[in-house]
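> coords please:
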Amino acid sequence: MFETASDTFAYVAQVAWRRRFLAIIPILLLPPLALVAAAIAPARYEARMTLLVQEPSKLNPILNDIAVNPNLKERMSALIALAHSEVVLGKVLEDLHRVTPETPPKQRDDLVKALSEAVTIQLVGSDIIEMRVRSMDPNSPAQTLQALSRRFVERLVSPERTAVQDSERFLKDQMSERRRALDGAEKALLDFRTANADKLPALYNSTVQRLATLEQQLQSKEMDLSIAGATMEELRKRLASTNPLIGRIEENIVQASAELASLRARYTDEHSLVQAAEWRLQRLEEERRHLLNDSHAISTTDLDRLWNIAAGVGTAPAGDQRGNDSDRNATPLLVSQLQRLQEQQSKRTAIESEVDQLRKVIAVLQRDIAEFGPIDQQQQQLERQVSFARDNYESLAKRYEMARVTGALGVFEAPERVKVLETPSDPASKVTPGYALYVLAGIISGFAVGGALAAASELLDTRLRRPADFARILGVPVIARVPRISPQEAQPRPYAA
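Predicted coordinates for the structure are as follows:
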């Protein structure tokens, strides 16, 4: 609009001179009005209070791991909003006895709103809270600020205390439930071990070793049984070869041989007596051979018969002297063989009983070893349940003890957590601006209003005052400019003669 700054300054000076009266009037009027406003304005008072909220790590670094961090920076916005709400300010008004339960809700809401507008809370730095309350009464801000600080600190600390208390109750309930589960799992494991006391996996190695030992004993007993059986069969065969009939035939053979030798000494071989003796000897030898070839295993009946024969020989009648003599020679041999056979049979029966018992025990152990797998699997499952229940219970117990210690630490540190750095002054200090400030504001406002009026008047004036305005409106450049002509200069001049 202007080509140079000097043109702009010259134009502003022209406007100020043309509108000098319109600009001076606000400058002259507003300062006195400001003095009047300062005189009639109501006085306002403000109370200020600062609180120091220390973090547990700074208060007690040693117990930092169990302390609850207040997180003041993150919670400050929510705490300020809560402090301006009816929840806190309503309690403050009740503490100050400004409202009662009979107070109408509308009046209560108005008082809460007015108090919320008068309260200012801000965080200074990282752990200092500044609280301000303004009022028309110099005595009320201090009381209001004291009540507000108590409610604010209560809200500041209560989440930590409530969280710790809720944690203790929750952990205690969970511990009771986990304790019941642990007792049930331990009882199930105990009942299982009691029911399978002889089949537990802990006895597996000893059971296997016992089975191996018993199998070795069984093999040894079976060998002893086979030896006893062979010995008994041998005794039976020997007893069969010592048949009393064969013994008597041999005695007759001896007698026949003696008679034959005596006859040969007296007679020739062709003698009838010699031939009769030879025939009798041959017949006895054939009979003996036949009995030896037809000998068989002696049965129980044969043994009983032999025992009767052995017992009857000693009690034969005295008239048969010859029979007694021959039986006395056979009886000791028969009785001793029968005794040995009876002893061997008893030994074999005892070994057979031991073998049967060992086989039964081995069968039971083999069945127990076969059942070790499912029992071991079931026991491991029960042990896992007990271990899981015990781990849960111990973990909850540790957390519960930690929560109790944390709660006790919070109670112990409560007096030191929040400290009052600056108490509110009573009466409160006046914050209403002084007369000089009002006058200065009036002067500044006068200049601002005067300048605004002058500028508005100049902008609303449609008269053309500069050549540039003519050129802008008419669209043609200014060729010549006619200066202002005074009335004296406008009168015609007389021509000289």
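
> going forward, measure contacts between C-alpha atoms and count neighbours the same way
Fine.

> Tell me which residues are up against stretch 366-382.
Residues from elsewhere that reach stretch 366-382, judged by C-alpha atoms under 8 Å, 6 or more residues apart in numbering: 185, 188-189, 192, 199-201, 204, 207-208, 211.

> What's the first helix or strand after the longest helix anywhere in the chain?
When the chain is scanned for its longest helix (criterion: DSSP state H), the result is helix 321-417. Later in the chain than helix 321-417, the nearest helix or strand by DSSP states H and E is strand 418-422.

> Against which helices or strands is that following strand packed?
Contact partners of strand 418-422 among helices and strands, from 3 or more C-alpha pairs under 8 Å, 6 or more residues apart in numbering; DSSP states H and E: strand 45-53.

> quick check: angle from the strand it packs on to strand 418-422?
On the basis of axes from the mean of the first three to the mean of the last three C-alpha atoms, to 10 degrees, strand 45-53 is oriented at 140 degrees to strand 418-422.

> I'd like the next helix or strand past strand 45-53.
Next along from strand 45-53, by DSSP H and E: helix 56-59.

> which other helices and strands contact the following helix or strand past that next one?
Later in the chain than helix 56-59, the nearest helix or strand by DSSP H and E is helix 72-83. If contacts are counted by 3+ C-alpha pairs under 8 Å, 6+ apart, helix 72-83 sits against strand 119-124, helix 140-195.

> Can you redo those as a markdown table, where the extra columns are distance to L79 and mean neighbour count?
Converted to a markdown table, the helices and strands packed on helix 72-83 look like this (distance: least, C-alpha to C-alpha, whole Å; neighbours: other C-alpha atoms under 10 Å):
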| stretch | distance to L79 | mean neighbour count |
| --- | --- | --- |
| strand 119-124 | 9 | 17 |
| helix 140-195 | 7 | 17 |
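
> wait, which of those is closest to P26?
Between P26 and the helices and strands packed on helix 72-83, the tightest spacing by C-alpha to C-alpha is seen for strand 119-124, at 36.1 Å.

> who touches the closest one?
Contacts of strand 119-124 with the rest of the structure, by C-alpha under 8 Å, 6+ apart, involve 76, 80, 84, 129-134.

> Please tell me how far that strand is from the chain's geometric centre.
Put simply, strand 119-124 sits 43 Å off its chain's centre (C-alpha atoms, centre = their mean, to the nearest Å).

> Here is a second sequence; please produce its structure as well for comparison:
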Amino acid sequence: MDSEVRKSPGFESVLAIWSRRKWLAIAVLIIPLVAVVSGILFLPNIYRSTATVLIEGQQLPEAFVRSTVTSAVDTRLQAITQEILSRSRLDALITQFGLYKDLRKRISLEEVIERMRRDIQLELKGVKPMEKDRATIAFSLSFRGSDPTTVAQVTNTLASYYIEENLKVRERQAAGTAEFLKVQLDETKTRLDGQERLVSAFKRQNMGELPQQLDANLSTLARLNMQLRVNSDNLPLAQQRRQDILTQLAEREAGVPSDTPGVAADPLSRARHELMMARARYTEAHPTVIRLKAELEELERQQAETAKKGEQEEGDTATFMNPAAQRLKQALREVDGEIAALKAEAGRLRKDLGAYQSRVENTPRREQEFQAMARDYQTTKETYESLLKRYEEAKLAESMEQRQKGELFRVLDPATPSERPVAPDRLRLILMGLVLSVGLAVGVVMAVEQLDTSFHTVDDLRGFTTVPVLVSIPPLITAADLAQRQWRTKVVALSVAAGIIGIVALSYLVAKGNEQLAWMLVKGGA
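Model (predicted):
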């Protein structure tokens, strides 16, 4: 026997509750509904424009020109995005297009810039390749705002920023690569020149002991040995001739007759014998053969002159003996000169043999030193040639980027002013507000009914107690009561009207120009 007994859920009970609480329900329904509807109506229209940028691959075949910009597209896009979304860039855009005028009055510039960063959206998407071997992708760039024309202009400006910044980034990277290679090339060239000077100095300091001169040194060593053997053979012969001349000269001075043909002919015979022996050992072009032939001719000439003088005058023996002695002395001087020359030649040959023998012995050690130096030089030279090739390729790639023949960003679909706002969805929001207002009104009425402990019908009273109800007295409304009710109704009506006006004004203040609230209330809004 509680309130559930006296308040049946029937249709009549609902009508009775409506009759008692209709003004409360209407007030609770209208107030939030007016707030929702007015706020939704005052929310600004949000427009979004999108530009599609196509990423075209390198225009020249990579087999001819290899780009030095090897970073991935998404990585480069992230770097470009950070550059474009920098404070200075966005501040310039805000000033140029007069963005967020109302918002700048309420919050700081840093917060406005952060808001604009949220209003800019970048989305990568795949695009079917235009050519079989050239993969291309694209990305869409979006911006949202309250003015459709301005939004489209800002979006196209951002797209142009991406295109320009991509060119700058690629040119900067290509130029940086070329500059780096140039520095490395100069350093390597300096090191290579230094090593070339070291190699040249090593060759000058060790001339004759270099590995490539070993064959020549061995050949010279063999030739010097042969010359020394010839010298060793000629020296005893010359010494024997000297002894023979001394013997003849002694005989002349002792008074041996000069008309003995054997004595006069003895040097000539000996010269002929020596020439015959030399020809048996050497060729006609050998120096020994040539010298002996010259001596033989001189002796024959002297003998002829002596014979001619003997026919003209038969003077005393002393007169005949002097020319012969003089010739023997002249021959002695010549033989002494020959012996001295042979000895000097032997000394020179032995000295040269020692020098060349030292060269041959030092060649292995010089070869090790030269190989180490040449190995370093060859390594540096190969590094220099590799850097030179890469530098030339980098300069070619830099020229390609400057002529805009590398990877390019091209606007595929420019942004256009949107005809319909993307936010807020007013119809959906109003329906949601209506449902919430109705639910709130029903809830408030049910709560008030639950808290109400008064009896509104005889049945309610009978259901509560066993005491019999004798009579039901209806309310007695006097003129004063009626006047008071009318006055109260007017006050309530005015209060409700004032409340509605206040709610509308508050909604205007909150919702007018509040783009962020518009996006928060729309599905998919940020």
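
> Got a TM-score for the pair?
After superposition, the two chains reach a TM-score of 0.58 (TM-score structural alignment, normalised by the length of the first structure), with 379 aligned residues with a C-alpha RMSD of 5.4 Å.

> Contacts only, for the counterpart of A43 of the first structure in the second structure.
Aligning on TM-score structural alignment places A43 of the first structure opposite N45 in the second structure. Residues in contact with N45 of the second structure (C-alpha under 8 Å, 6+ apart) are 146, 421-424, 515, 518.

> For L89 of the first structure, list the residues it contacts.
Per C-alpha under 8 Å, 6+ apart, neighbours of L89 of the first structure: 83, 112, 115-116, 148.

> Mind doing that once more with 6 Å?
L89 of the first structure makes no contacts at all, as judged by C-alpha atoms under 6 Å, 6 or more residues apart in numbering.

> Next one: it from T423 of the first structure, what distance?
20 Å (C-alpha to C-alpha, to the nearest Å).

> ok, now T50 of the first structure?
Taking C-alpha to C-alpha, one finds T50 of the first structure at 7 Å from T423 of the first structure.

> same check, this time on S57 of the first structure
Counting by C-alpha to C-alpha, the gap from S57 of the first structure to T423 of the first structure is 26 Å.

> Now restrict the contacts of strand 119-124 of the first structure to buried residues only.
Among the contacts of strand 119-124 of the first structure, those classed as buried by 16 or more other C-alpha atoms under 10 Å are 76, 84, 129-134.

> For those residues, give me a markdown table that also has secondary structure and distance to L28 of the first structure.
Shown next, in a markdown table, are these (DSSP: H, G, I helix; E, B strand; the rest coil; distance: C-alpha to C-alpha, whole Å):
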| residue | secondary structure | distance to L28 of the first structure |
| --- | --- | --- |
| M76 | helix | 49 |
| H84 | coil | 44 |
| I129 | strand | 45 |
| E130 | strand | 42 |
| M131 | strand | 41 |
| R132 | strand | 38 |
| V133 | strand | 37 |
| R134 | strand | 34 |
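
> circling back to that earlier point, which of the contacts of N45 of the second structure are also in contact in the first structure?
Counting by both residues aligned by TM-score structural alignment, their matches' C-alpha atoms under 8 Å, the contacts of N45 of the second structure that remain in contact in the first structure are 146, 421-423.

> Relative to I66 of the first structure, how far out is the residue most central in space within the first structure?
The centre of the first structure sits closest to N392, judged by C-alpha atoms, centre = their mean, with a distance of 5.0 Å. The spacing between N392 of the first structure and I66 of the first structure, counted by C-alpha to C-alpha, is 21 Å.

> same deal with V87 of the first structure?
Taking C-alpha to C-alpha, one finds V87 of the first structure at 31 Å from I66 of the first structure.

> who has more neighbours, the two?
With neighbours defined as other C-alpha atoms under 10 Å, V87 of the first structure and I66 compare such that I66 has more, 16 against 12.

> what residues are up against the more buried one?
So I66 of the first structure contacts T406 (C-alpha under 6 Å, 6+ apart).

> Please apply the same query to the one 10 residues further on.
When the contact criterion is C-alpha under 6 Å, 6+ apart, M76 of the first structure has no partners at all.

> how close does it sit to P105 of the first structure?
For M76 of the first structure, the distance to P105 of the first structure - C-alpha to C-alpha - is 29 Å.

> go on, R178 of the first structure?
R178 of the first structure is 50 Å from P105 of the first structure, by C-alpha to C-alpha.

> Also A114 of the first structure?
Taken as C-alpha to C-alpha, the span from A114 of the first structure to P105 of the first structure is 14 Å.

> do the same with T207 of the first structure
87 Å.

> if you count what's nearby, which of those two comes out ahead?
Set T207 of the first structure next to P105 and count neighbours by other C-alpha under 10 Å: T207 wins out with 19 against 11.

> what do we get in the second structure for the more buried one?
Under TM-score structural alignment, T207 of the first structure pairs with N217 in the second structure.

> How about that match: what's its closest non-neighbour residue?
Nearest residue to N217 of the second structure, sequence neighbours excluded (C-alpha to C-alpha, 6 or more residues apart in numbering): Y356, at 6.3 Å.

> now do L192 of the second structure
For L192 of the second structure, the closest residue by C-alpha to C-alpha, 6+ apart turns out to be T380, at 6.0 Å.

> before we move on, what about T288 of the second structure?
Using C-alpha to C-alpha, 6+ apart and skipping the chain neighbours, the partner closest in space to T288 of the second structure is A278 (7.0 Å).
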